[in-house]
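1. coordinates only, sequence not included:
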């Protein structure tokens, strides 16, 4: 019932909830304190009333005692000054007046004691009133004796000597009993007051304990348990598990933090899935480029072999020409062999030119693939920019949560812990994004170098095609020269000299072609290594991404389709 009350929309603010709980607990404690104060006030009034009553009774006994002593003193004045009739009448009148006062005050006090049901005191005071009445009669008898003795003071004093001791003793006992009764009543009232104080402290203690239990229970249910659930979810996210559902409830600050973390988890999970997809695409492109480079390197090896064969053929042709010089009689046969070798050389040059053109096409294709790889790297860089933006937003959310926790004081300490955890996650995400960005920059650098090397290779192959065309033209000249040798022997020496020079030139060109083929082979090897480095970088990125668990079934299926294609 209480939890339903605090889950109302009116209590969507955590501060209002805490103030409401504090108000309930404070009301409970204040109620117990007010009850105790009222009880203590009543007990105090009762104690004051007892003390005032006792003091009033003591004061009345004291007044009665004083009037009684004045009565005795007036009797002594009668005895001492009774010979004068005027003085005697004056002191007799004072004596009777004091006697009447004593009787009146004694009766009033007796009624008061009976009303207060102080029977022991009333009985003792009643003894005094009775003794006082008897004393009045004896004083009357003594006065008669005093008159009969012709107002002799000694005779009058002898008649009533010692009769006032008993009433005074009774008054003293009554005063003592009143003091004793006052002390007993005071002690009883003090004990009751102590009991009231103990009861009040007990009630306040119980109120504090019950209030603390209620406060702790509500704090645990509304704050601590929810913060623990949110902390558990954040630890799972920090461990890379984005598949676990978040526990979000309520509309207060903790609920808003839960919703923000949920949104962050979903967006980060989608981002990681996209990065995984891009990683598979980069890996696939690196594998294709490596395969293409391997094929290109194989073609370059074949070209180098054919260039070596062509160089050997040209050396053989040069030896043949020199043999023609030495053996003029074998000119026709040598010319025939030279013509045949020239035809073979022209055919080999035609094949070499076709192979080089194919190599140029492969190099162009490889350059395009590397360009596509550079574009993919740019796309990955854009994705990393999104990751950095999300990391900055997460850091801002954590900073706002820390500010709110600082405002909440002690109640916000759990929020501060949660804010530090979220900020740490944002920093680690930013660091990972920075590492990936460095890898992408390195990949871009290698891709740029590969494109530059491919452009150089392309230029070299075009130059090789031109050289092959030149060599083909030279071989055509050789063939024509051999024909002329067959027609006439007069120009054999001159033609053979020209052909020997042409053979040397052709041999140099073939060596240049072989050297260009070796350089192209080296560039292709470097491109292959770069594609392998790109594949390793893609694998490292995939290894980093594999630490996160996301719901990416559809992405995995798309990656499988891409790999199969």
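-> Noted; the coordinates are in hand. Since we're looking at a predicted model, the values are computed, not measured. Numbers count the residues shown, from 1 in each chain.
2. from here on, contacts and neighbour counts on C-alpha atoms
-> Will do.
3. mind checking the SS state of the residue of the chain most remote from its centre?
-> In the chain, residue 150 marks the outermost C-alpha relative to the chain mean, sitting 115.8 Å out by CA atoms, centre = their mean. Three-state call for residue 150 (DSSP: H, G, I helix; E, B strand; the rest coil): coil.
4. quick check: it vs residue 79, distance?
-> Using CA to CA, to the nearest Å, one obtains 11 Å as the distance from residue 150 to residue 79.
5. same check on residue 517?
-> Residue 517 is 167 Å from residue 79, by CA to CA.
6. which one's more surrounded, the two?
-> Remark: of residue 517 and residue 79, residue 517 carries more neighbours, 26 against 23, as counted by other CA atoms under 10 Å.
7. ok, second structure coming up, stack it against the first:
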């Protein structure tokens, strides 16, 4: 596998793990947002509509009491009839408001039953729906009895109307008790939703932390594995090059990969084999040359007689020297190719460093995304503040209800014994207002707990952003380590250039040998009178052969 492919694989793996962590984070945050949205869109409106039902029910009781005060005077006084009609009309209007609130609550409960994710949740909402159906039945009974009492008053049957009012009062008490039960169950369900939202928040934090710890660990582990593989291959190539530069041509080159390092090792293996063959030939030629020059020096006196034979031998040596020069030229080209491969290796390592820099940029984008999530949690905090505003409105309604109870008590005092029943209604109004205030306080406490949980989430996201910044710094350190590897690879280039110069020197020496042999061939053509010059040339040739033998003896073949 190519080094560039390994680095690209590291980048792809890192990107995949980052996308995986981001996807998990988005899914969990979506669940949390849905739960909080459910509280804001369903639970609070449910309690609000039930409170409206309770308020309208109380107003019905007040208007019925107001109308019933004129039971015995309905036929005698036009003022009594007008006041009765107004109270009856307001009673019916409030009855319509109760029916409207009942429809809204019924629609909310049906939606919640359909959206329930578990059998337990479905059972909770179904129980509340059953309670609401029972309340509808009781409210219809209450309406029928009140209409019966109104009709008896209009028919001027006060005794029967009073008896109907007593039965209606019993129905009103049962209706109030059922209303309180409905409110308690609705508040309990709202508390359960808040607890579920808190659990979802903690689970989201845990999952996100585990996911990103896994991402960082997996990316670092894969990066260390890729870097170690590249460094080990480079160290193997450096060791082989040092052995060859020390003259050990018997070094075995093992190729275990097909990447750029494997190609470099293959080139080193080919170069070593070529050098081994060349040095072996040079050593053999040097030995033969030394032996020949010794024999030529010993038989100098016989040079004239053996001139023809010596010329033939000289021509053979000249041909051999030319082959050595040609082989040296090919070796020079091979060394140039090795130097080019070394440069290509350094360039590939540089590309790997650039890939790591892009990975660092990706980590910075992740840090920016974390900041965006913190901003969204801030928006959730603002939504919680809006919920607090709704709670404040409910509190104001409770205060107005208290004021209504005070007015009712005053009216009861004015009415004297006719206001005794109205005083009972006033006490019930005050008790209902107190219960509403307590429920409002509980809701306000839950909203504050939710705001605290959201603030904690913002702090945790800030801490996570700092962890991501630390990871960016670690990626920068890895990039610096790869830069050191690049420097080590680039340091190989001067060594190859030095070896190239040595081979060029050997090529020049081989060329000099070839030229000397040409001179020897020309000297062999001279007459016996130039024997002294020929002997001197033979001595120089012997010195050159000895020097060549000394140079090539350092190589182990």
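-> Received it, and whenever you're ready, just let me know what you need. It should be emphasised that the depicted structure is a prediction, and the values quoted were computed from it without experimental measurement.
8. which parts of stretch 123-143 of the second structure are buried?
-> 124-126, 128-129, 131-132, 135-136, 138-139, 141-143 (16 or more other CA atoms under 10 Å).
9. using JSON lines, lay out these together with distance to residue 543 of the second structure and secondary structure.
-> JSON lines is the format used below for those (distance: CA to CA, whole Å; DSSP: H, G, I helix; E, B strand; the rest coil):
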{"residue": "124", "distance to residue 543 of the second structure": "110", "secondary structure": "helix"}
{"residue": "125", "distance to residue 543 of the second structure": "111", "secondary structure": "helix"}
{"residue": "126", "distance to residue 543 of the second structure": "113", "secondary structure": "helix"}
{"residue": "128", "distance to residue 543 of the second structure": "116", "secondary structure": "helix"}
{"residue": "129", "distance to residue 543 of the second structure": "117", "secondary structure": "helix"}
{"residue": "131", "distance to residue 543 of the second structure": "121", "secondary structure": "helix"}
{"residue": "132", "distance to residue 543 of the second structure": "121", "secondary structure": "helix"}
{"residue": "135", "distance to residue 543 of the second structure": "125", "secondary structure": "helix"}
{"residue": "136", "distance to residue 543 of the second structure": "126", "secondary structure": "helix"}
{"residue": "138", "distance to residue 543 of the second structure": "130", "secondary structure": "helix"}
{"residue": "139", "distance to residue 543 of the second structure": "130", "secondary structure": "helix"}
{"residue": "141", "distance to residue 543 of the second structure": "135", "secondary structure": "helix"}
{"residue": "142", "distance to residue 543 of the second structure": "135", "secondary structure": "helix"}
{"residue": "143", "distance to residue 543 of the second structure": "135", "secondary structure": "helix"}
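10. which one of those is nearest residue 79 of the second structure?
-> Nearest to residue 79 of the second structure among those is residue 143, at 25.1 Å by CA to CA.
11. tell me the contacts of that closest one?
-> Residue 143 of the second structure makes contacts with residue 95, as judged by CA atoms under 8 Å, 6 or more residues apart in numbering.
12. mind redoing it with 10 Å?
-> 60, 91, 92, 95, 137, 149, 168, 171, 172 (CA atoms under 10 Å, 6 or more residues apart in numbering).
13. cool, residue 359 of the second structure as well?
-> 10, 11, 12, 14, 15, 353, 365, 472, 475, 476.
14. can you pick out the most distant pair from these?
-> The farthest-apart pair in those, when distances are taken by CA to CA, is 353 and 365, at 18.8 Å.
15. tell me which of these two has more neighbours.
-> A direct count of neighbours by other CA under 10 Å for residue 353 of the second structure and residue 365 places residue 353 higher, at 22 against 13.
16. looking at this, that one is in a strand?
-> No. Looking at residue 353 of the second structure with three-state DSSP, it is helix, so not inside a strand.
17. against residue 354 of the second structure, how distant is the closest residue to it other than its chain neighbours?
-> In space, and not counting its chain neighbours, residue 353 of the second structure is closest to residue 479: 5.8 Å by CA to CA, 6 or more residues apart in numbering. To residue 354 of the second structure, residue 479 of the second structure is 8 Å away according to CA to CA.
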